[in-house]
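1. I need the structure of the sequence given here:
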Amino acid sequence: MTDTLPPLARELGFERGMKCWFRDLPDDVRKAIAPEKAGMEELAAPSAGIEGALIFVESRETLDKELGAFHELLDTNGFVWVAYGKELSESDVLDAASPCDMVHAGGVTLAGGRAIKLAHRPGH
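-> From the prediction side, this is the model:
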């Protein structure tokens, strides 16, 4: 069978059948990931068992609120990519992740900005 997973989805670690949640995806990123074509289960809202997430945030307040609200809904092996605007830095994202017991697990350039992959601290 031919792998039909879009390159960006593969690069970010998303897989066919994965339970995913996305927040404020720009249209070009949604098109590049193509969750429906890739066979991902896209959730309308965060719920228990999220295996992968991608969120776009512009402020520290939104970042804190989003990570605080759904980090416990992530599957044990789940991850979240945080794409952040110019008003935020990598340090801001890592500071917001710390109380959620999440650690840096990768980084990419995405939609003209940066994104950091967060995962549960081992033993969480």
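
2. When you work out contacts or count neighbours from here on, use the C-alpha atoms and nothing else.
-> OK.

3. which strands and helices sit next to the host helix or strand of Thr76?
-> Assessed by DSSP states H and E, Thr76 sits inside strand 74-84. Under the contact criterion of 3 or more Cα pairs under 8 Å, 6 or more residues apart in numbering; DSSP states H and E, strand 74-84 touches strand 50-57, strand 113-120.

4. For the ones you listed, give me CSV that also has mean neighbour count.
-> Below are the helices and strands packed on strand 74-84 laid out as CSV (neighbours: other Cα atoms under 10 Å):
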stretch, mean neighbour count
strand 50-57, 22
strand 113-120, 21
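
5. by how many degrees do the strand holding Thr76 and strand 50-57 diverge?
-> Counting by axes from the mean of the first three to the mean of the last three Cα atoms, to 10 degrees, strand 74-84 lies at 20 degrees to strand 50-57.

6. Toward the C-terminus from strand 74-84, list the very next helix or strand.
-> helix 90-97.

7. Next, the second sequence, to be compared with the first:
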Amino acid sequence: MNYAEFENGDETKSSSTTFGVVVDANYHFKALNSVSPYVELNVNFGSYSRNITETVEGITTETDYTGSRVGAGVNFGFDWYFTEGLSLGGKYTLGFRSLGKPDAKSGNVTVEGPSSSGFGIGSASVILNVHF
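-> You can find the predicted model right below:
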């Protein structure tokens, strides 16, 4: 929760919740010495909600936002098995995401926002894996 109070008595409170699920599947190619390259596919789903309460000059306004997202990605990576039970890896992600039409509700008024989608670079990561 975020909270801000101003000298004139105005205040803003904000809280949010995000929930998501990701499913990954990877395929490792033939190892080159101690390096194992792989390709990975993932699908993800998520939802979020946010509440903002603002008091300005004694008038309080409460706004709720809700929305969802779905996405998919392709990861290209490798694992370097430098000792038994441990590997250091890296991966690069290309992905697609689609955000559903978010709702903004203030009092009895609900406004539906625009949906959006995009394709691009998700992230590059360095990963230490423990194998047992």
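
8. Please state their TM-score.
-> Here the TM-score for the pair of chains, by TM-score structural alignment, normalised by the length of structure 1, is 0.23; 57 aligned residues with a Cα RMSD of 5.3 Å.

9. buried sites along the strand holding Thr76 of structure 1?
-> 74-76, 78-84 (16 or more other Cα atoms under 10 Å).

10. between the helices and strands packed on strand 74-84 of structure 1, which gets nearest to Ala105 of structure 1?
-> Nearest to Ala105 of structure 1, of all these, is strand 113-120, at 5.1 Å by Cα to Cα.

11. how about the buried residues of strand 74-84 of structure 1, which pair is most distant?
-> Maximum distance among the buried residues of strand 74-84 of structure 1 (Cα to Cα): 23.9 Å, for Thr76 and Tyr84.

12. hang on, the earlier thing: can you check which of the helices and strands packed on strand 74-84 of structure 1 gets nearest to Glu66 of structure 1?
-> strand 50-57 (8.5 Å).

13. Which strands and helices lie in contact with the next helix or strand along the chain from that closest one?
-> With elements assigned by DSSP H and E, the helix or strand that comes after strand 50-57 of structure 1 is helix 60-70. Applying 3+ Cα pairs under 8 Å, 6+ apart, one finds that helix 60-70 of structure 1 contacts helix 90-97.

14. Next one: Leu94 of structure 2 relative to Tyr27 of structure 2, how far apart?
-> Look at Leu94 of structure 2 and Tyr27 of structure 2: by Cα to Cα, to the nearest Å, they are 16 Å apart.

15. So if I had to pick from these two, which one is more boxed in?
-> Leu94 (16 against 11; other Cα atoms under 10 Å).

16. And the more buried one, which helix or strand is it part of?
-> Going by DSSP H and E, Leu94 of structure 2 is part of strand 86-99.

17. Next, the angle strand 113-120 makes with the strand holding Thr76 of structure 1.
-> On the basis of the same axes, to 10 degrees, strand 74-84 of structure 1 is oriented at 160 degrees to strand 113-120.

18. ok, and the closest non-adjacent residue to Tyr81 of structure 2?
-> Ser87 (4.2 Å; Cα to Cα, 6 or more residues apart in numbering).
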